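Visitor: quick one, structure for this:
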Amino acid sequence: MAERLMLITQNIDDSYLQQINELAPDFKVIAGRDKEKWEPYAKEAEVIVGWKNELEKLSLDGESKLQWLQSWSAGVNNMPLNKFSESDIILTSANGVHAYPISETIFALMLGLTRKIHTYVKQQQKKHWHHAHMNLELHEKTIGINGVGEIGKETARIAKAFRMNVIGVRHSGIPTENVDEMYTPDKLHEILPLCDYVVITLPLTEDTQGMFGSEEFYLMKKSAFLINIGRGEVIKEKDLILALQEQEIAGAGLDVFIQEPLDGTNPLWGMENVIVTPHTSGSTEHYTKRVIEDIFIPNLKKYMKEDYQLTNLVDYEKGY
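Guide: Model prediction:
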């Protein structure tokens, strides 16, 4: 029987490699972040953990042996989903890994803007003592969470600690714990005027691209803050810049952008009512642990039993 091959394009602890070898004794496992480590084996891999752009030519062109790809990221919009679908390749994402760090970032941005922490940091650098007209509170305000997946659910849970009214927007419209009112995306314009904070945790799909533009910003309260940790393309960036300049909304906390790194000439850099972070909201000391222990190893146990109802199975029609 030919040896089966698994590539892990990340550096992981030996203890994890030992677990994987015990669960999949038929597999030869190649692990390591360096391209030289995994590239020679890409064409023969049945299972790949962690997508790299170079793998499209190496493992998909010609007669592919790839059966299952476990993404190292939650987002899959930059992957060749059409090729995966045509080849019946199973794709599972790392959705859920980011719930704690990203929800923390969401509240860091909300609190930073509300309590003007970003303004005070700038003043500290200049040794300038000024109140900066800070007078807002987070407590008992209304938060609208667009995308109530694992990140949205954790954000809603934390919001309740601030006694906030929580409005959720999700494709299914199915109610969930800690969300006071749940809506479908077609009701977005109805809920925007109600929100003091509009949070975007959406993946990038055909439906979400450009979802927030001038019309949506006009419907928001002038006192409302926008938080985007989803994908930059969900927002029409030029419309957002204009809305901020014209004070149609109070401010924005942005971790994702259409162009990354954000161009040095982009006006968002210099706006007093904007906090820019460099797409780091998902960064955490526990990332590898959560991908391997919470997603990949449970999925591997199922895969070895030929049970393909895996956790975080990507729906190619939906794009997530």
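Visitor: make it CA atoms for all contacts and neighbour counts henceforth
Guide: Fine.
Visitor: look at residue 78 and say how many residues are nearby.
Guide: 9 (other C-alpha atoms under 10 Å).
Visitor: to check against the first, give me the structure of this:
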Amino acid sequence: MTKSIVCLQHLSSRQQGLIRSAAPGYTLTLGDSKNPDLELLSHAEIVIGWGKGAGDTLLRQDSPLRWVQAWSAGVEKLPLEALKERGILLTNASGVHAEPITAVIFSFMLMFTRNMHTAIRNQHNRRWHSDGQESELTGKTAVIAGTGAIGSETARIAKAFKMKTIGVSRSGRPVEGFDQVFTTAQLKDSVSGADFIINTLPITDETQGLFDADIFSACKKGAYYINIGRGATTNTDDLIFALNSGQLAGAGLDVFETEPLPQDHPLWAMEQVIMTPHCAGATDRYADRVVDIVIENMQAYLSTGTPSRNLVDYNRQY
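Guide: Presented below is the predicted three-dimensional model:
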């Protein structure tokens, strides 16, 4: 009997062919995540992505659903408890973002050190001016919260700029590319010597509001804060206070507690803040990288019954 894979994201003909070749005995059908075909999903054993309002169909007791391959690294918007209760395997897209997000992180850091954000404003106003405060990354210290694919790639590139790299993770285990790794419980100590604090963390019960007044007050005065993880890991009011007081010299933000950011939000008017609209991971190569994960996981799934890459631990929520 033919089994069903439903992908709720756009795939090119080439990408569809790769998945079909990796999954003999399965059909592959494309759907729309915003308006999913519930009848189609009701027969799916494997779903790539997730659809609005699809939970009731996919999680009913007689559903053949066995494995969900998320289209993003973050899975906080999925019904994790229900998936766990049903014993559904869940894999995420961790690893596809490392190169583009690392580029955004360094864009923020280079703009701040070279004062490019003020140069752009001066150009807009036809003003020929430099305040002589330009600096460089050489010799600076980057504290990177999260030592996974994004954090590790950031540390690797930081070494090319002759920076010192300090990691923060749940375990505190040594990771290649980092001069030292602290545990999350040591976050406050780790940021004390940082020129840049880089937040790459997912949102979990443990990371909710982790970066708050207590952490910002422990930072070296004049440090920069960069968040490309999840907005809810940061207490925005505390961040704004740290920026206004001069405790932090600036912030590069791709993610926010509320998205889209409200038009009357004070962050819009802060000249020491550079913002991007949650697009740090966007790239024209995104789908290719997710398909690579799908193929690798499909091979393991057919062989052992369990995907081999990026299997989500429901207890850790990532």
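Visitor: what's the residue closest to the geometric middle of structure 1?
Guide: Nearest residue to the geometric centre of structure 1 (C-alpha atoms, centre = their mean): residue 230, 5.0 Å.
Visitor: surely it meets residue 209?
Guide: No: if you go by C-alpha atoms under 8 Å, residue 230 of structure 1 and residue 209 don't touch, sitting 11.0 Å apart.
Visitor: A strand includes the residue nearest to the centre of structure 1, no?
Guide: No: the assignment for residue 230 of structure 1 by DSSP: H, G, I helix; E, B strand; the rest coil gives coil, which leaves it out of any strand.
Visitor: count the residues that sit near the closest residue to it other than its chain neighbours.
Guide: Excluding its sequence neighbours, the residue lying closest to residue 230 of structure 1 (C-alpha to C-alpha, 6 or more residues apart in numbering) is residue 201, at 4.3 Å. Other residues lying near residue 201 of structure 1 total 24 when counted by other C-alpha under 10 Å.
Visitor: is it correct that residue 201 of structure 1 is in contact with residue 150?
Guide: No: under the criterion of C-alpha under 8 Å, residue 201 of structure 1 makes no contact with residue 150, lying 9.6 Å away.
Visitor: compared with structure 1, how much does whichever strand or helix holds residue 4 of structure 2 deviate?
Guide: Assigned by DSSP states H and E, residue 4 of structure 2 falls within strand 3-7. Once the two are superposed, strand 3-7 of structure 2 sits an average of 0.9 Å from its aligned residues in structure 1 (mean C-alpha distance after the TM-score superposition for structure 1).
Visitor: check the offset of that strand from the chain's centre.
Guide: Centre-to-centre, strand 3-7 of structure 2 and its host chain are 26 Å apart (C-alpha atoms, centre = their mean, to the nearest Å).
Visitor: so for it, what gets flagged as buried?
Guide: Using 16 or more other C-alpha atoms under 10 Å as the burial criterion, the residues of strand 3-7 of structure 2 that qualify are 4, 5, 6, 7.
Visitor: same deal with stretch 13-30 of structure 1?
Guide: Buried residues in stretch 13-30 of structure 1 (16+ other C-alpha under 10 Å): 20, 24, 27, 29, 30.
Visitor: now do the aligned partner of residue 205 of structure 2 in structure 1 against residue 77 of structure 1, distance only.
Guide: When structure 1 is aligned by TM-score structural alignment, residue 205 of structure 2 is paired with residue 206. Distance of residue 206 of structure 1 to residue 77 of structure 1, given as C-alpha to C-alpha, to the nearest Å: 10 Å.
Visitor: cool, and residue 84 of structure 1?
Guide: 12 Å.
Visitor: one more: residue 225 of structure 1?
Guide: 27 Å.
Visitor: residue 36 of structure 2 contacts residue 52, doesn't it?
Guide: Yes: Residue 36 of structure 2 is within contact range of residue 52, at 7.0 Å (criterion: C-alpha under 8 Å).
Visitor: with neighbour numbers in mind, choose between these two.
Guide: A count of neighbours by other C-alpha under 10 Å puts residue 36 above the other of residue 36 of structure 2 and residue 52, at 17 against 10.
Visitor: part of a helix, is residue 90 of structure 2?
Guide: No: in this structure, residue 90 of structure 2 is strand, not part of a helix, as judged by three-state DSSP.
Visitor: tell me the contacts of it?
Guide: When contacts are counted by C-alpha atoms under 8 Å, 6 or more residues apart in numbering, residue 90 of structure 2 touches 67, 68, 69, 70, 83, 311, 312.
Visitor: ok, these in structure 1, which still hold?
Guide: Contacts conserved in structure 1 for the contacts of residue 90 of structure 2, using both residues aligned by TM-score structural alignment, their matches' C-alpha atoms under 8 Å: 67, 68, 69, 70, 83, 311, 312.
Visitor: which of the residues you listed fall in strands?
Guide: 67, 68, 69 (DSSP state E).
Visitor: quick one: the first one from residue 58 of structure 2, how far?
Guide: The span separating residue 67 of structure 2 from residue 58 of structure 2 equals 11 Å under the rule C-alpha to C-alpha.
Visitor: so what's the residue count around the corresponding residue of structure 1 for residue 8 of structure 2?
Guide: Under the alignment (TM-score structural alignment), residue 8 of structure 2 pairs with residue 9 of structure 1. Applying other C-alpha under 10 Å, we find 21 residues neighbouring residue 9 of structure 1.
Visitor: so what's residue 198 of structure 2 up against?
Guide: So residue 198 of structure 2 contacts 105, 142, 143, 144, 145, 225, 226, 227, 228 (C-alpha under 8 Å, 6+ apart).
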